[in-house]
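>>> Generate coordinates for the sequence data below:
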Amino acid sequence: MIAFLIRFTILSFLFISFTFNVLVLLYGEPREETWRFLIDNRDFDMPLAAVFIIVAGCFSLLIALWMSVAVKLKENQTTRIVKKIAEPDFAQKLKKANGSLKKALRDANELIETQRASLQRLSSEKVETNDAIVQERLLAERQRLARELHDSVSQQLFAASMLLSALTEQEQEALAQKQLVQVEKIVQQAQLEMRALLLHLRPIALHNKSLSEGLEDLIVELQEKVYFNIDYQIEDMELSKAEEDHLFRIAQEALSNTLRHAKATEVELLLIARDQLAILRIQDNGLGFNIDGDKTSSYGLRNIAERAVEIGCTYKIVSVPNEGTIVEVKVPLAKEGQTDD
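Modelled structure (predicted):
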């Protein structure tokens, strides 16, 4: 709005200045006897000078509106193109752009595609050849699991044992029944904690299984042990070894966080291919959390983010307190006839 008013003011000043200069050329310096006609002559019941000013204002308004609309359309077009620059099919959509902007965005798109391909290639090489880093990660993971087992499961079992010890000394049946319920809840939570931690002990690699096979085995195993329902839809698709391994670990991390923190009753896992994208989504109806303030799941979320970046894909984590959490990862699929180097 401010830009429009500035354009209108400048254009009005220019039109009035131009009209004044023309009158000076035609009638000389402003004198009452030569310029009196601007007041005496009346069109549309207005002095001729007022008509000139109104006409200049109308022209200024129309041109200012046209300029504002043109700038806004150009901004919107640029915004749409820049937002789509990271999409796999951006090269086809870029045909709508023109001029230097088209060339600049095409160069940026080629750079991004090159960087994405490099990330995927490096990830594949890392999974296949970097055994030392894998072993180092395994050791760090075991140390972390040992700490979490001590901090969570062992403390819960200790609390349960203390309650059971107190029960043996209780004579009132009602109080004993209440404490038994507490013990049951503590033991159930300890079981969920243990199962979540055991997810981390599964092999990092899929060991000659496809991603769909690995996820189905994981879900079948969990359904036999957890207290909530897991709905899933899994499709077969062509992915590199690095992409499959990282997506499998992201799914493990998300399910582990759900087991330990969400207290969900429903979990949905999707692995589908849409619009040249492989989409992995894990959604629960649990407690949710404040992404900016809650630190309980920060380690798992950081792992998910790091793995997503390593394979050159996009991810988002959406959580609403008391509503649930969604973890979604999108990986560009290789087009037909295209193979990884």
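>>> all contacts plus neighbour counts: C-alpha atoms, from now on.
Fine.
>>> Show me which parts of the lengthiest helix in the chain are buried, residue by residue.
Longest helix in the chain by number of residues (criterion: DSSP state H): helix 48-83. Going by neighbour count (16 or more other Cα atoms under 10 Å), the buried part of helix 48-83 is 48-49, 51-53, 56-57, 59-61, 64-65, 68, 78, 81-82.
>>> Following up with a second sequence; could you model it the same way so I can compare the two?
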Amino acid sequence: MFHKLNNLRFQIVRTQFQTIYFSLLVIACVLFFTYAILSPDWLSLESIFFSLLLISLFMTPIAIYVSFHYAGHVKERMDGISVLISQLSKGRYGARIVDKEYKETGDEIHHIANDLNGLADKMQSQVKSLQRMADEKNDFAQEAHKVATMEERQRLARDLHDAVSQQLFALTMMSQATVKLLNKDPEKAMHQMKEISQMALQAQTEMRALLLHLRPVHLSGESLQTGIAKLVEELKQRCSINFDLKLDDSLRLLKGTEEQLFRMVQEVLSNILRHAQAKSVSIKREESISLYIRDDGIGFNVNEKMENQASYGLKTLKERTEELGGSFIIRSKEGEGTYSNIRIPL
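As a prediction, this is how the structure comes out:
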């Protein structure tokens, strides 16, 4: 009930009554002043009260009618503005206000209606632009996925050719030569057998690293810690590296961030399998989001590796951390192992 009394129509009615009764008050003051000071014969107290009562009875219904009639027009126009705003909030950007009756007068409400119609036009145009950009982005994403898939296939094919394929070819040639030396020079044949064993181990390590790249690079709904733990368990079964894993489930990240971190850890472990010849690897988390991966392998010259155009893995790690607003730090020295730090701000 009180809420209805505060709407626009009743506010206009109240304003009209306030005007009428203020005018009556002014008229009454003038009449009483005239009666008290001048005391004319035609003016009496009875005539003053009768006049005020007559004016009140006559003006009250007129004020009510005029107020409701005018307030109805104003409320109708304001309701149109309210409906338009409601439609825009629901995403119906084709809605418009038709205010033809006051087009020529051009009052404030008409200007507001025109401004809202202009705003609706701009929002509709922006929505069309966003939808067009979304379609273009989807097309670009599909093309980028195709290109990335082709690049990854080419890289794996190149790695197979440069590493595993050449090692297998060398193993074939050495094994054939060793067979011929068994009777002629057993000592030299034994030395070559040891080399064959070492080359086979290296080829096996390269193949494991390539298989790690072919492993699914998503967490399948698991947490980052669980995904890394499962990855390490798989690697323990395939190689003789001793892993020291120190992670906890206390930190919860956005899924996209966890996916990126998981891919980066996978890339670092792949590099360790292929190049480090490490016996132990340590993975731990410190501070907020700071992953440390350390191995005791043969190490390398970081500057030369980063300048090498074929250093695809390290550049990818750097780019992925920068996409998350973080930093990737790698330190290594020949003969002293490698230290990698992936730091992402919360």
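>>> Determine which two of the buried residues of helix 48-83 of structure 1 are furthest apart.
Maximum pairwise distance in those, criterion Cα to Cα, is 50.8 Å, between L48 and V82.
>>> Could you tell me where the longest helix of structure 1 falls in structure 2?
Using TM-score structural alignment, helix 48-83 of structure 1 corresponds to no residues of structure 2.
>>> From the contact counts, what lies against that helix?
On a contact count with 3 or more Cα pairs under 8 Å, 6 or more residues apart in numbering; DSSP states H and E, helix 48-83 of structure 1 meets helix 2-27, helix 37-40.
>>> Distance check, A278 of structure 1 against V329 of structure 1.
Separation of A278 of structure 1 from V329 of structure 1 (Cα to Cα, to the nearest Å) stands at 8 Å.
>>> no wait, E136 of structure 1
Per Cα to Cα, E136 of structure 1 is found 26 Å from V329 of structure 1.
>>> Looking at these two, which one has more neighbours?
Neighbour count, other Cα atoms under 10 Å: between E136 of structure 1 and V329, V329 has more, with 22 against 11.
>>> So the more buried one lies in a helix, does it not?
No: secondary structure of V329 of structure 1 (DSSP: H, G, I helix; E, B strand; the rest coil): strand, not part of a helix.
>>> for it, what are its contacts?
Applying Cα atoms under 8 Å, 6 or more residues apart in numbering to V329 of structure 1 gives the contacts I279, L280, R281, A308, C313, T314, Y315, K316.
>>> Please repeat the previous calculation with a cut-off of 7 Å.
Contacts of V329 of structure 1 were listed using Cα atoms under 7 Å, 6 or more residues apart in numbering, and they are I279, L280, R281, T314, Y315, K316.
>>> Tell me the counterpart of the fifth one in structure 2.
So that's Y315 of structure 1. Matched to structure 2 by TM-score structural alignment, Y315 of structure 1 sits across from F328.
>>> burial count for that match?
20.
>>> Spatially nearest residue to A305 of structure 1, not counting backbone neighbours?
Nearest non-adjacent residue to A305 of structure 1, counting by Cα to Cα, 6 or more residues apart in numbering: Y315, 7.2 Å away.
>>> Tell me the spacing between the equivalent of R302 of structure 1 over in structure 2 and N308 of structure 2.
In structure 2, the residue paired with R302 of structure 1 according to TM-score structural alignment is K315. Going from K315 of structure 2 to N308 of structure 2 by Cα to Cα gives 10 Å.
>>> Quick check: neighbours shared by these two?
Residues touching both K315 of structure 2 and N308 (Cα under 7 Å, 6+ apart): there are none.
>>> tell me the contacts of the residue nearest to A305 of structure 1?
Contact analysis of Y315 of structure 1 by Cα under 7 Å, 6+ apart lists A308, E328, V329, K330.
>>> mind checking the SS state of it?
Under three-state DSSP, Y315 of structure 1 falls in the strand class.
>>> With L219 of structure 2 instead?
Quick answer, by three-state DSSP: L219 of structure 2 is coil.
>>> Let me know how buried the aligned partner of it in structure 1 is, in neighbour terms.
Using TM-score structural alignment, the partner of L219 of structure 2 in structure 1 is L206. A count of nearby residues for L206 of structure 1, using other Cα under 10 Å, gives 18.
>>> if I pick L206 of structure 1, what's in contact with it?
L206 of structure 1 makes contact with G214, D245 under the criterion Cα under 7 Å, 6+ apart.
>>> ok, and the closest non-adjacent residue to the aligned partner of M194 of structure 1 in structure 2?
For M194 of structure 1, the aligned position in structure 2 is M207, judged by TM-score structural alignment. Excluding its sequence neighbours, the residue lying closest to M207 of structure 2 (Cα to Cα, 6+ apart) is V164, at 6.8 Å.
>>> which residues does that neighbour contact?
If you count contacts by Cα under 7 Å, 6+ apart, then V164 of structure 2 has A203, E206, M207 around it.
>>> what do you get for I234 of structure 1?
Shown in contact with I234 of structure 1 (Cα under 7 Å, 6+ apart): S212, L270, L271, I272.
>>> quick one: D244 of structure 2 is in a helix?
No: secondary structure assignment (three-state DSSP) places D244 of structure 2 in strand, not in a helix.
>>> ok, K315 and N308 of structure 2, which is more surrounded?
For the pair K315 of structure 2 and N308, the greater number of neighbours falls to K315 (16 against 11), based on other Cα under 10 Å.
>>> Look up which helix or strand the closest residue to R320 of structure 2 other than its chain neighbours falls in, please.
Nearest non-adjacent residue to R320 of structure 2, counting by Cα to Cα, 6+ apart: Q260, 7.0 Å away. Q260 of structure 2 is part of helix 255-271 when elements are defined by DSSP states H and E.
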